[in-house]
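Asker: got a structure for you, letters missing:
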């Protein structure tokens, strides 16, 4: 128990450590004009009004339940692809509206659960002690398996949602620790230190992965071999200020999954001066930092283009995501690498 406590308190320092302790590189601002930016793929809010239900409870067993938020487009007689969203460690399902609302406005349903490590440092620490890091990862996968197996039940929980989810077009998305949860659907492996074996949670129902600032190596359970069998289409996003002195001092460590996954359908969005929370726009909305609205625009443009390309299979989206249009229009503020 003492060893585990030491590990947990190291996690406290790691996850909430201040990036200010890293000497950040110079970052150029976004200089593009509003007219030039308007040419980017779906940079503006989409045509659909966003409807949200944030206090849903899905009964799991007689003594356990899953807290959900569901976001969907206001439209009659249409089916929309589904995005599962996994929050970051100690964050929660309702800290990502700046990204989720953009996706929904362009025609996606999003289901976001609270995981066992959610909602506060204290709650996360207690459950980390109880389950361990590998156990928390397993619980996150159980959450998503439960959702995938009970989509009809979720639809019944929300007035107006019934019949709107296309069960054959599903992607996994997430931020930080939740980005790794999303990657596991595409073949990323978790190392179990007890058995010294990798464990995989691949699910054929997931067609694509959006990983917003995923971790690099993390304790014993995530290491440089975790992504070698990952072969589903993936978009990773990070920025040149996405660093943490205690664990990921170089922002490029967040890019390790892109660099080591099976090549062919991997994309990485890299934005100048973007940090782990886009200032205070995602995950930690109470953070006393400058909001990085330009970085958010680049993230929204690129994620919706990737999703449209690999979930909706729209040719214009695929053309954008494989081109250098973003780098040209933003004058290098954001670039999309392909591998």
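Answerer: Good, I have the coordinates. It should be emphasised that the depicted structure is a prediction, and the values quoted were computed from it without experimental measurement.
Asker: CA atoms for contacts and neighbours, from now on please.
Answerer: Will do.
Asker: Tell me which residue lies nearest the centroid of the protein.
Answerer: The centre of the chain sits closest to residue 174, judged by C-alpha atoms, centre = their mean, with a distance of 1.9 Å.
Asker: what about it, distance to residue 112?
Answerer: The spacing between residue 174 and residue 112, counted by C-alpha to C-alpha, to the nearest Å, is 9 Å.
Asker: Kindly point out which residues are neighbours of both of those two.
Answerer: Jointly contacting residue 174 and residue 112 under the rule C-alpha atoms under 8 Å, 6 or more residues apart in numbering are 84, 85, 86, 87.
Asker: Any of those buried? List them.
Answerer: Among those, those buried by neighbour count (16 or more other C-alpha atoms under 10 Å) are 84, 85, 86, 87.
Asker: quick one: which of the shared contacts of residue 174 and residue 112 is nearest to residue 156?
Answerer: residue 84 (17.2 Å; C-alpha to C-alpha).
Asker: That closest one - that's part of a strand, no?
Answerer: Yes - Residue 84: assigned to a strand according to DSSP: H, G, I helix; E, B strand; the rest coil.
Asker: How about the contacts made by it?
Answerer: So residue 84 contacts 110, 111, 112, 144, 170, 171, 172, 173, 174 (C-alpha under 8 Å, 6+ apart).
Asker: That one and residue 319, how far apart?
Answerer: In this view, residue 84 and residue 319 are 25 Å apart by C-alpha to C-alpha.
Asker: dropping in the other structure now:
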């Protein structure tokens, strides 16, 4: 096994605060957040991180994804993690409107955060820095990748009323989709189409915001799709550019274990792979939110020069 990539010398100490509660009368429960920021510094770019819908009781909430959130915050980002309504930590009744996956309210959670960014900043004790509303990205894993796709411009037909759902937020300048769901139609298993009909009409042709799509070449997700690992590349192949696709060799749906430390359901647990995900996503976010930063081209060049590369990057 390869040695994990060490933290870079300029990684900073992280302040993480949870829960920050935003009163939300029109939601089943108030919106609860974790915010992680580096100690010191200001004018921080913001990353909205959407959790997946996994079997764990707590990782699919503001308590999860520490391997990503802590790393991004240590490297200069303000990371905001909401607990979406599909989280098991909320114990909501099965007949709660929008259940079981609350696809619409997930995206609306992120819009609420941006609408109330000053409240989020004010809730951080001793934090004098500013969260930069002009430099915002969204990231999400699995179902969180679907949420991120909608915010980046993907659309679908609401199975309840037949309307087209357009939840794109122009304040979001870039995205990172981690093992995100692909297209609908005949790519879905019959069980998925029946239980989650909103997946049937996912349309990436309108997802024009720049994004990095990260996939594992062994992520079959057979409970969701009949298309195999290539299904997760759909947000790249079926959307307009500019887009980048990072394919990690040997990776499965957990991408090495990004949803938490020592997670039992991670079938491909590999700290080195998690380090690779952190390295490449951090580089992408830096360049996407600051065109003068060459971190992403440098990371791609370094990958191409590796004698035994951990993956490959495609771009359009």
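Answerer: That came through, no problem. The shown structure was predicted, so the numbers you read here are calculated from the model rather than taken from an experiment.
Asker: Which residue, neighbours along the chain excluded, lies closest to the residue nearest to the centre of structure 1?
Answerer: residue 86 (4.4 Å; C-alpha to C-alpha, 6 or more residues apart in numbering).
Asker: Mind telling me what the one you found corresponds to in structure 2?
Answerer: Using TM-score structural alignment, the equivalent of residue 86 of structure 1 in structure 2 is residue 50.
Asker: Check residue 144 of structure 1 too.
Answerer: Correspondence of residue 144 of structure 1 to structure 2, assessed by TM-score structural alignment: residue 110.
Asker: same question, residue 101 of structure 1
Answerer: Using TM-score structural alignment, residue 101 of structure 1 pairs with residue 70 in structure 2.
Asker: before we move on, what about residue 164 of structure 1?
Answerer: Checking TM-score structural alignment: residue 164 of structure 1 goes with residue 130.
Asker: contacting residues around the residue nearest to that match when sequence neighbours are not counted?
Answerer: Leaving aside its sequence neighbours, residue 130 of structure 2 sits nearest to residue 43 (C-alpha to C-alpha, 6+ apart; 4.6 Å). Applying C-alpha under 8 Å, 6+ apart to residue 43 of structure 2 gives the contacts 129, 130, 131, 132.
Asker: what's around the first one, how many residues?
Answerer: Residue 129 of structure 2 sits with 16 neighbouring residues when counted by other C-alpha atoms under 10 Å.
Asker: cool, and the last one?
Answerer: Counted by other C-alpha under 10 Å, the residues lying close to residue 132 of structure 2 total 15.
Asker: just checking, what's the longest helix in structure 1?
Answerer: The longest helix of structure 1 (DSSP state H) is helix 121-149.
Asker: ugh, wrong one, structure 2
Answerer: Longest helix in structure 2, counting residues (DSSP H): helix 271-289.
Asker: corresponding residues in structure 1 for that helix?
Answerer: Under TM-score structural alignment, helix 271-289 of structure 2 corresponds to residues 293-311 of structure 1.
Asker: thinking again about what came up before, quick check: the longest helix of structure 2 compared with structure 1, mean distance?
Answerer: Helix 271-289 of structure 2 differs from its equivalent in structure 1 by a mean of 1.1 Å after superposition (mean C-alpha distance after the TM-score superposition for structure 1).
Asker: how far out from the middle of the chain is that helix?
Answerer: Centre-to-centre, helix 271-289 of structure 2 and its host chain are 12 Å apart (C-alpha atoms, centre = their mean, to the nearest Å).
Asker: Also stretch 103-111 of structure 1?
Answerer: For stretch 103-111 of structure 1, the distance to the chain centre is 14 Å (C-alpha atoms, centre = their mean).
Asker: ok, and what's touching that stretch?
Answerer: Under the contact criterion C-alpha under 8 Å, 6+ apart, stretch 103-111 of structure 1 has outside partners 45-50, 68-73, 80-85, 100, 164-165, 300, 304.
Asker: repeat for stretch 172-187 of structure 1
Answerer: The contact list for stretch 172-187 of structure 1 (C-alpha under 8 Å, 6+ apart) reads 83-89, 137, 140-141, 188, 200-204, 206-215, 227, 229-234, 276.
Asker: same thing with stretch 29-36 of structure 2?
Answerer: Contacts of stretch 29-36 of structure 2 (C-alpha under 8 Å, 6+ apart): 14-24, 62-63, 69-70, 73, 78-84, 109.
Asker: Can you tell me which of those residues end up in helices?
Answerer: 69, 70, 73, 109.
Asker: re earlier: surely the match of residue 101 of structure 1 touches residue 14?
Answerer: Yes - counting by C-alpha atoms under 8 Å, residue 70 of structure 2 touches residue 14, with 6.9 Å between them.
Asker: coming back round to it: can you put the ones in helices among the contacts of stretch 29-36 of structure 2 in TSV and add neighbour count and distance to residue 148 of structure 2?
Answerer: As requested, those are arranged in TSV below (neighbours: other C-alpha atoms under 10 Å; distance: C-alpha to C-alpha, whole Å):
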residue	neighbour count	distance to residue 148 of structure 2
69	28	16
70	22	20
73	28	19
109	24	11
